[in-house]
Each structure stands twice: as structure tokens, then as C-alpha cells.
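Undergrad: Test case, fold it:
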Amino acid sequence: MQPIVHSIFEEKTSTWQYIVACPSTKEAVIVDPVLDFDQERLKIGTESAQKLLATVTSNGYQVVRLLETHAHADHLTASSYLQKSLMASGKPRPPICIGKRIRTVQETFAKIYDIPQDEITDVFDHLFNDDEQFRIGTLTATVLHLPGHTPDHVGYLIGENVFTGDSIFNPDVGSARCDFPGGESRALWNSTQKLLSLPPHYRLYTGHDYPPASGGSSDGSKSRDAAPFTTVKQQREDNKHVKNGTSKDEFVRWRSERDAGLREPKLLHPALQVNARGGRLPKNTHKGGVFFKLWVDVPADLM
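TA: Next up, the predicted model:
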């Protein structure tokens, strides 16, 4: 039996969110939900999360887990908001789950942003071990450790589908950056090879998509709509960074050169401060809002 998959694209951060459901029991999980952040108005919203809840309600699903693939640096997670909303509507409390290496990531960013220890302790309900299995109704899901983009990164194998997060992108996009703390291009190569070793018909559902704009891109890619998945076969044949015939050294060299010239994600600072807290906001509140901390590099003579 294969799951029912609802793919919901959040355009501002180019993020794919997924609701994955058991056809026979209507139990479901939500993967990588987005909390909206308007950077210009410094305003947080729940429009994207409300769309997920509407899909859950209209299909009569019972959400049994909220799944994160990693601590995202480009969007704020809506897991905590969804958990509270589902409980407020009388539904059972779905645990927020992520890979066990999130602890290392939390400690790293707690130091950078001076996050109090009590705001990162036990904020996730369950930390998965590598290859751990869990049930979604009659379906069995398996946790895959897929490091490289971040050290805590996991994917979820459900039926003949893998929800890969940022461990691989669609073929004309290629691969994700590896320059965050604990990221490593050789580890990402190994993770992509783990995915590409799966049966050719398996679907790889990506965490983001950045389709070429109207008219195509400079490398000849044609314009297209955002796509949630491609097959392992398509990735093996067409992924511009890791397709058949690409060597590990070639990938590592290109990825390292590419990452050295990238700008930081626009929502890096608010995203990491919320995501390290499991989707909760900082406790430093004022007049109905919250304060985020911003690290700024300054010359020594200004200190």
C-alpha cells in the first residue's frame, strides 16, 4: 500500500510541505511545515499553516506526527503552531519529531544567538535514531540519516517514497549548500548516493524547488512549474550535480567553490532562532511581539 501525498508549495521560501496519509486509517503526518515571516514588515503569520490544517480537516485525517527533516535556515517551522492548533480543536497531541543530532545543532546556535538553555531543552517530543521505524496507520516509515547540508538532516522513507528535505534537489537544481555549521560536501555526496541506490521507480520528494524562470536559465534549463518529486531513475540520469558519471571529488570541488560565493539565506537569523526552539518563539516579548537577536560583524575599533 502506498500513502496518499498532498504536496503544498510555499512560494515565498520555495518550500515544499507534505501531508502523508494512510489510505485505510486516515492517520497522517505533516513534513516540514512553514510559518510565514514577512521580513519587510517584521510580521509572523500562519496562512501557510492554515492551508495545511484545512487539507487535514477536509480529508478527515488524524495527524499522528509532525516531522522535521532538519533545522531549516531559510524558513520558520510551523510545527509548534500546528501542534497547538490541533490540540485546541480537540485532536490528540501529535509529537514533533526530528533526528537525534538536532542536539548538536541546538547547542551551536544557542551559543551564536545566546539562547537560554531552558528554551532549547526538550522542545522536540521525539528524537529519531538512524533507521528507526514508526507507523502511520498501516504504513511503515523509516528514518534515513542524510547529513551534508546539515549534520542533523534526515529523510523519511514511506512506501516507495522518500521525503528528502534538502539532501537532494530536482535534477535541474542539483544539490543544496553545505556551508552551515556541521555541513560537509563529502557527507552530502554520500547521502545522495544512498538515495540514488534505491529502486529506480521510487519517488524522491524534495524540500525545496527553484524552477528556472520564464524563458529558462543560463545553463539551458527550460522554464517549468515547481515540482514536488522526481524518480530515482530521473535523478540518476539528469541531476546536474550527482548524475551517473559524476565523481565524488568532482562534486566536492564544485560544491565547495559554489558555497564560497553564496550569500546567507534571507531568513537565516529568525529561522534558526525559532527552529532551534522546535518552532517556539523567543520568550523575550514586548507589546504583543518578540525580539530576535541579530549577530553583526563589526571592525575592532568600533567595539
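Undergrad: Could you use CA atoms for every contact and neighbour count after this?
TA: Will do.
Undergrad: ok, now which ones touch the spatially closest residue to His70 that is not a sequence neighbour?
TA: Using C-alpha to C-alpha, 6 or more residues apart in numbering and skipping residues adjacent in sequence, the residue nearest His70 is His153, 4.7 Å away. Under the criterion of C-alpha atoms under 8 Å, 6 or more residues apart in numbering, the contact partners of His153 comprise 69-71, 99, 145-147, 165, 167.
Undergrad: Please generate a structure for the following sequence too, so the two can be compared:
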Amino acid sequence: MTARTTVQAFFDDKTWTVSYVIVDTATRSAAIVDPVLDFDFKSGRTHTLQADKLIAHVREHGLTVQWILETHAHADHLSSARYLQQHLGGRIAIGERITQVQQTFKKLFNLERGFLPDGTQFDHLFQDDEVFHIGGVEARALLVPGHTPADMAYLVDGAVFVGDTLFMPDVGSARADFPGGDAHALYASMRRILALPPETRMFVCHDYPPAGRAPAWETTVAAQRAHNIHARDNIGEAEFVQMRQARDATLDVPTLILPSIQVNIRAGQLPPPEYDGVSYLKIPLNVIGRTQA
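TA: Predicted structure coming up:
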């Protein structure tokens, strides 16, 4: 990035997720992107190892967190946004279409009446093309639906944080078969991002590296347009949609989708405790996934 901003990546090798701390070097103001809450599915226990690394980094460098930015309601990891806010402050933000995702999953999980699918669990809901600031640095929120209806990318000082819309060039693109996902919309969103200047640095939210390559998370618009196996310039919409839909039909349901969605649509807050003081996550039976032959 330019001399005005720096970015530090934190890779979680359990969920293949990359979180970021973006810093305005002039004011020491910061934004955190897509933070992870550790979750052991076998025991049902949450841990804060990944989040505590972010907290330590922020405190070590004397940063003031202004924003905790979610690119979307993730299906592959739980968000630690609320935990980070309790320790570091900042406003938790996501795209305004999160309400569509909340409506879908409130029905699927038969959530408590007190859960309102209106986005108020978050401190700010970004509109498409909305300008905001990290310290004195201008940033812009870009609506990039397709993976989910609510995905956002964040353009900051010559770099774009794309969430799950695009992966590294040798991995391709995100799936589009979640509720509200759409391969046509995903193609349009990818092209919107790839219309940015070629030198724009791109930071992805996940990496699933092919054998023999170490995890990576930074590329450029130019590299994606030249080499992305799903989205390079000579791949048209019809070809992409056919590939994406065929590939999605073969993919398993993400391991953590059921716990993660219930937390992430609440801005990283666990479900409210029941009468015994314990929070519970629901498992809807015979609702999602493919019927086995």
C-alpha cells in the first residue's frame, strides 16, 4: 500500500481465513477486517486465540480501532467482532443487505422472537459506494453480491479487500449456492472489482492453496485478470456460470456453516443465554444440503 497506510495479515490455519489490520500511519487509526473467533465443533467451545493476536498487535503499536469490518456473514468461521469491540472499541459494520441474510436464516433456524432481522445488531450498515474514513484515509464500500446477497468489498488507499468474492488466481472464485447466492451476480461483482486500476492490490479472505504452494492472500487486479482460473479476461459470463453451478453442485456443506451463521448474523454475538445461563446453537435437521441417494 502507499506510505499513508499499512496492512498486517493474520492467517488462521484452521479455517483458512485471513484477517487484516489496516492502519492510517499518520493518525494511528485502524480498521480490522473479518476477524475470527476460534470454535471447536467437537466440544462446542469457543476460544479467542486468533482475536487475542489482533488485540496484542493493536496495543503493541498504539492503534485506535475505528472500524471492525465484515465483508459478509461468513459460513466457514465465527466472527470475533463483538469480542474485539469489547476490548478495543470501534464500530462493527457490514453491508446493508445483511437484513436479507438475517431474514433467511431467522426462518431456517427458527430464531427467538427477539431477534429482529433489521441489521441493528451492527453499528453501521454500508450502502453501495458509501465513503467512510479510517483516520484521514478515505475508504469506499462496494456491493459485490453473488456469494451471498450482502457481500461487500472495501477499497482503501489503492487496495481492495474482497472477502470471498475472489480467491488467489490459482484457486478462482467463491461458491454461489448459499441461500440468496447467484452465479450471474457473482460474475458481475468480479468484473466490477476487476475494473479497478490494474495496479490495485487485492487482499482475499481465504486461501485454499493447491498442493505444493504455501498459503497466500495478496495479489493484484492485473494478476487476477491475466491468470484467475475462473475470472480471467477471456472467460465470459455464460462460461463462468456453467462452471460455477456445476462445481457448486459437487461441494459439501461447509463444516461450520450452522454454528457460524447463527453468530455472524448477530455481529459476532453468541445467541442469548437460556434460563440456565447457557447459550445454545441450533442444528436444523434435514433442511440444508443434498439428499443422499
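Undergrad: that older thread, could you report the distance from the alignment partner in the second structure of the residue nearest to His70 of the first structure to Thr2 of the second structure?
TA: Structural correspondence for His153 of the first structure with respect to the second structure (TM-score structural alignment): Asp151. Using C-alpha to C-alpha, to the nearest Å, one obtains 26 Å as the distance from Asp151 of the second structure to Thr2 of the second structure.
Undergrad: Also Glu237 of the second structure?
TA: Taking C-alpha to C-alpha as the measure, Glu237 of the second structure and Thr2 of the second structure are separated by 34 Å.
Undergrad: Tell me where the stretch 151-293 of the second structure has helices.
TA: When assigned using DSSP state H, counting those that start in this stretch, the helices of the stretch 151-293 of the second structure occupy the ranges 183-194, 221-227, 237-248, 257-264.
Undergrad: With mean neighbour count and distance to Pro272 of the second structure added, can I get these in a markdown table?
TA: Listed next are these as a markdown table, based on neighbours: other C-alpha atoms under 10 Å; distance: least, C-alpha to C-alpha, whole Å:
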| stretch | mean neighbour count | distance to Pro272 of the second structure |
| --- | --- | --- |
| helix 183-194 | 21 | 34 |
| helix 221-227 | 19 | 42 |
| helix 237-248 | 15 | 34 |
| helix 257-264 | 22 | 10 |
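Undergrad: Reformat these as a markdown table; add distance to Tyr275 of the second structure.
TA: What follows is the helices of the stretch 151-293 of the second structure, written out as a markdown table (distance: least, C-alpha to C-alpha, whole Å):
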| stretch | distance to Tyr275 of the second structure |
| --- | --- |
| helix 183-194 | 42 |
| helix 221-227 | 51 |
| helix 237-248 | 40 |
| helix 257-264 | 19 |
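Undergrad: of those, which approaches Gly136 of the second structure most closely?
TA: Put simply, out of the helices of the stretch 151-293 of the second structure the one that sits nearest Gly136 of the second structure is helix 183-194, at 23.7 Å, with distance taken as C-alpha to C-alpha.
Undergrad: and the closest one with helix 237-248, angle?
TA: 120 degrees (axes from the mean of the first three to the mean of the last three C-alpha atoms, to 10 degrees).
Undergrad: What span of the first structure is helix 183-194 of the second structure aligned with?
TA: Counting by TM-score structural alignment, helix 183-194 of the second structure lines up with residues 185-196 of the first structure.
Undergrad: ok, residues contacting that stretch?
TA: Applying C-alpha under 8 Å, 6+ apart, the external contacts of stretch 185-196 of the first structure come out as 145-149, 167-168, 178, 232-233, 235-236, 242, 248, 251-252, 255-256.
Undergrad: The aligned residue in the second structure for Gln106 of the first structure: neighbouring residues, count only.
TA: In the second structure, the residue matched to Gln106 of the first structure (TM-score structural alignment) is Gln102. Other residues near Gln102 of the second structure come to 22 when the count uses other C-alpha atoms under 10 Å.
Undergrad: For my notes, confirm Gln102 of the second structure occurs in a helix.
TA: Yes - using DSSP: H, G, I helix; E, B strand; the rest coil, the assignment for Gln102 of the second structure is a helix.
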